[in-house]
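Undergrad: Next come a sequence and a model predicted from it.
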Amino acid sequence: MFKRPHLRAAKRLVNAPSALALLFLATACSPGQEQVEDQVSEPPVESTDSAAPEGLILPAVWQTKDLEFPITSVAVAGALGSTVAVTYEDGGLQFVDLDGERVTDKADIGVSEVSDGRYLMLQETPVTVFPGITSAGDLSLYIHGGELTEPLPYPLDAGTDDLIEGLCSADPVLDSDGILRVGFWTQGERRRLHTGRIVEVGTDLVLLLNEPIPAARDITACLLSDSGALVYTDPVVAAAEVNNRSKTYRFLVDDLGGYSLSNQDEEVQAFTVSDGITVRPPARPVDMAATGDARNGGYPGGVIVIGGQSANDAHMVTFIDPSRVTMEPFGYSPAE
């Protein structure tokens, strides 16, 4: 039986309401329990060095310059104003565009992880919003737009005193989903996925929580698909979904740097990421994000974004073109 979501008041930083108000002033001058599917398919194949890799190959086509600090997570806001958010080991947060150019300077505001965001109108103001986890293990939004020179933290009440360990998010499916859907797990309950939706209540942003959903094993990554929540376990470290041409593909990376994908028929295939002419992706990415609606940067088939350290010790975000999969007119299926 579906349970009513719980309305929880948003926790606030002292300056969050006033800063949010200044943003708007400056610019102006589905509820219920989701079904969880444990993903226990064959783990991705460990990546190996090869002059001529076999099988499915997706090219790394672009990357940022050295961002200078170790990366902990990457996230994408697709559609208009497509933006990549990057977090660093020291708690910094920075935005770059799909050309790899810096949109903001690194802001040292105590962020440990971000998840996929969204470009939207918030109180008649165009902003980009990313959900994230603070260095203290709390849930927060990070809002950028208007006259803000760096992202504005907007704390949310996650309904728990436990430290939040991992996070996933997605665009709304229904009007009742608000501005974003989120899912997270905590250090004390790694086999329980909390899901909810972030909605506008007056001038506030509030998290409406569903009942927690149990998982069979410790969660290491999650996705919020249009059809429900999916959880992944060791060795998967990151999962990303691309919706393109009315088809859905899920891309995974494991702790050894191996990649795999699955299509709508749950067919699974390992793949390799190839170097570009001047692009050298990290051997073991720390995180992955993706969008099928990359309107900036020239990615008609969508784009996969990974972050990590390259062989020459540079800390970079790398852009991978999934068109070999996503642009198939009748949908991609692994070769027999």
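TA: Here it is on my side, so go on. Numbering: from 1, shown residues only.
Undergrad: going forward, measure contacts and count neighbours with C-alpha atoms only.
TA: Fine.
Undergrad: can you map out the strands along the stretch 1-150 of the chain?
TA: 6-7, 36-39, 56-63, 71-77, 83-88, 92-97, 107-108, 111-114, 118-122, 125-134, 139-145 (DSSP state E, counting those that start in this stretch).
Undergrad: Ile213: which of those strands is closest?
TA: In terms of C-alpha to C-alpha, the element of those nearest to Ile213 is strand 36-39, at 7.1 Å.
Undergrad: Which other helices and strands does that closest one contact?
TA: The contact analysis (3 or more C-alpha pairs under 8 Å, 6 or more residues apart in numbering; DSSP states H and E) places strand 36-39 against strand 228-232.
Undergrad: contact partners of the strand it packs on?
TA: With C-alpha atoms under 8 Å, 6 or more residues apart in numbering as the test, strand 228-232 has contacts from 34-40, 215, 219-224, 239.
Undergrad: Please flag which of the residues you listed sit within helices.
TA: Among the contacts of strand 228-232, none falls in helices (DSSP state H).
Undergrad: Just the buried residues of the residues you listed.
TA: Among the contacts of strand 228-232, those classed as buried by 16 or more other C-alpha atoms under 10 Å are 34, 36, 38, 215, 219-224, 239.
Undergrad: Okay, one more to line up with it:
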Amino acid sequence: MWSTRPLQGKVNAVALSGGLGGLLAIAYERGGLQLFNMNGEILGEPANFRLTDLASGQSTTLAGSTVTIFPGITREGQLKAYLYGEGLLAPAQVDLPVPDTSSVVGVCSGPLRASGIMRLAYWTSTNDRVLQTGVVREENGEFSWDAGESTFTDFGIKSCAYTSDTLVASPRATSAASLSRGDFDALLSIEDGSGLQISTDLGMTNKDVSVRDGITVIAPDTPDAMAAMGTMMNGGYPGGVIVIAGETGPDQHQAVFVDPSALTLAGSR
């Protein structure tokens, strides 16, 4: 178990990216977007964006440079893209050409097997029972949006996640993430006032995940935000990684890196 140094305050959302240089993005409740590498070290300068949500990042090449792109939602309900890569001292904000640009509440993203940058799903304050889906692509240096079929639910959506082959929405979980590696495919989540939970049947039944404190690292009992990835390209995480962020002491907040190898490596081939 690893952790960042004490964070700047309470966390609204966290997100992970894969690729050769995995990144952790943290959006603070009082405002600010900060990036870390997978050793918990701060990268670049913090950016003064005020975000309510973040989704998984994807690595791509734009204008000959490799960049990581995190979708995020501003306090005004706008869905934007946040880029970081070579030549950037801090994350940069870029518009995404999606509908409903002033009422977005939540977002999730996933990798693409075909051409394009990422799959994306989001819902709005005016209709929290429908996930708008699509694919973000890049054409001549500009982002484009290919709308997909909407996913309808019979409940108000609180979170969503792309598993290996399914888009899952939840009426209870405030944060959800896929943890897939080989034959192992699970959905991780946290609810208000709860610890980390895991489901292997797409959220129908959940089990508590016991996260033990390390020698010098304390894990938050009731995380504020969570992210996960079953496969990391860079070293140190053979079975993937889970990140939970929350209060680890009086007025002290940290992001804690948890090794899920007991789950992912035991259940994969």
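TA: Right, received. Where do you want to start? Every value quoted in this text rests on a predicted model; they were computed, and no experiment measured them.
Undergrad: circling back to that earlier point, so which of the buried ones among the contacts of strand 228-232 of the first structure is the closest to Gly159 of the first structure?
TA: Glu34 (17.8 Å).
Undergrad: which residue in the second structure lines up with that closest one?
TA: Mapped onto the second structure by TM-score structural alignment, Glu34 of the first structure lines up with nothing.
Undergrad: same thing with Gly257 of the first structure?
TA: So, by TM-score structural alignment, Gly257 of the first structure is matched to Ser194.
Undergrad: what sits against that match?
TA: Ser194 of the second structure neighbours (C-alpha under 8 Å, 6+ apart): 221-223.
Undergrad: Would you mind putting the buried ones among the contacts of strand 228-232 of the first structure into TSV with distance to Thr233 of the first structure alongside?
TA: Formatted as TSV, these follow (distance: C-alpha to C-alpha, whole Å):
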residue	distance to Thr233 of the first structure
Glu34	18
Val36	13
Asp38	8
Ala215	10
Ile219	5
Thr220	5
Ala221	7
Cys222	9
Leu223	12
Leu224	15
Ala239	11
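Undergrad: What lines up with Ser109 of the second structure in the first structure?
TA: Ser109 of the second structure maps onto Ser169 in the first structure, by TM-score structural alignment.
Undergrad: Surely that match is in a strand?
TA: Yes. When DSSP: H, G, I helix; E, B strand; the rest coil is applied, Ser169 of the first structure is found to be in a strand.
Undergrad: Might one say that it is in contact with Leu224?
TA: Yes. Using C-alpha atoms under 8 Å, Ser169 of the first structure is in contact with Leu224, at 6.2 Å.
Undergrad: ok so, going back, which one among the contacts of strand 228-232 of the first structure gets closest to Ser246 of the first structure?
TA: Closest to Ser246 of the first structure out of the contacts of strand 228-232 of the first structure is Leu224 (16.6 Å), distances taken as C-alpha to C-alpha.
Undergrad: Just to confirm, what residue in the second structure is aligned with that closest one?
TA: Match for Leu224 of the first structure (TM-score structural alignment): Tyr162.
Undergrad: now its match, nearest residue through space, not along the chain?
TA: Sequence neighbours aside, Gly110 is the residue nearest to Tyr162 of the second structure in space, at 5.6 Å (criterion: C-alpha to C-alpha, 6 or more residues apart in numbering).
Undergrad: Repeat that for Arg5 of the second structure.
TA: Using C-alpha to C-alpha, 6+ apart, the nearest residue to Arg5 of the second structure is Gln254, at 6.5 Å.
Undergrad: same deal with Gly9 of the second structure?
TA: His253 (6.0 Å).
Undergrad: who's in contact with that neighbour?
TA: So His253 of the second structure contacts 6-11, 245-247 (C-alpha under 8 Å, 6+ apart).
Undergrad: Remind me which helix or strand it belongs to.
TA: strand 252-258 (DSSP states H and E).
Undergrad: Report the inter-axis angle for that strand versus strand 23-28.
TA: 150 degrees (axes from the mean of the first three to the mean of the last three C-alpha atoms, to 10 degrees).
Undergrad: Strand 252-258 of the second structure maps to which residues in the first structure?
TA: Alignment note (TM-score structural alignment): strand 252-258 of the second structure is matched to residues 314-320 of the first structure.
Undergrad: Surely Val92 of the first structure is in contact with Lys106?
TA: That one is not Val; residue 92 of the first structure is Gly. Yes. Counting by C-alpha under 8 Å, Gly92 of the first structure does reach Lys106; the two are 5.9 Å apart.
Undergrad: returning to that earlier point: can you give the distance of the strand holding His253 of the second structure from its chain's centre?
TA: Per C-alpha atoms, centre = their mean, to the nearest Å, the displacement of strand 252-258 of the second structure from the mean C-alpha position of its chain is 15 Å.
Undergrad: Okay, buried residues for it please.
TA: 253-258.
Undergrad: and if you look at stretch 133-149 of the second structure?
TA: Applying 16+ other C-alpha under 10 Å to stretch 133-149 of the second structure flags 133-137, 143-145 as buried.
Undergrad: Tell me the one among those nearest to Asp208 of the second structure.
TA: For those, the nearest to Asp208 of the second structure is Thr133 (30.0 Å; C-alpha to C-alpha).
Undergrad: Spatially nearest residue to whichever residue in the first structure pairs up with the closest one (excluding sequence neighbours)?
TA: Aligned counterpart of Thr133 of the second structure in the first structure: Thr195 (TM-score structural alignment). Nearest residue to Thr195 of the first structure, sequence neighbours excluded (C-alpha to C-alpha, 6+ apart): Gly183, at 4.2 Å.
Undergrad: Please pull up the equivalent of the one you found in the second structure.
TA: Per TM-score structural alignment, Gly183 of the first structure is aligned with Ala121.
Undergrad: any idea which element that match lies in?
TA: Element membership of Ala121 of the second structure [criterion: DSSP H and E] is strand 118-124.
Undergrad: That strand vs the first structure, average distance?
TA: Comparison of strand 118-124 of the second structure with the first structure after fitting gives an average deviation of 0.7 Å (mean C-alpha distance after the TM-score superposition for the first structure).
Undergrad: relative to strand 65-74, how tilted is that strand?
TA: Using the same axes, to 10 degrees: strand 118-124 of the second structure against strand 65-74 is 10 degrees.
Undergrad: residues in contact with strand 118-124 of the second structure?
TA: 58, 100, 103-112, 129-137, 157, 160.
Undergrad: now stretch 31-46 of the second structure
TA: When contacts are defined by C-alpha under 8 Å, 6+ apart, stretch 31-46 of the second structure is touched by residues 2-5, 21-27, 47-51, 88-91.
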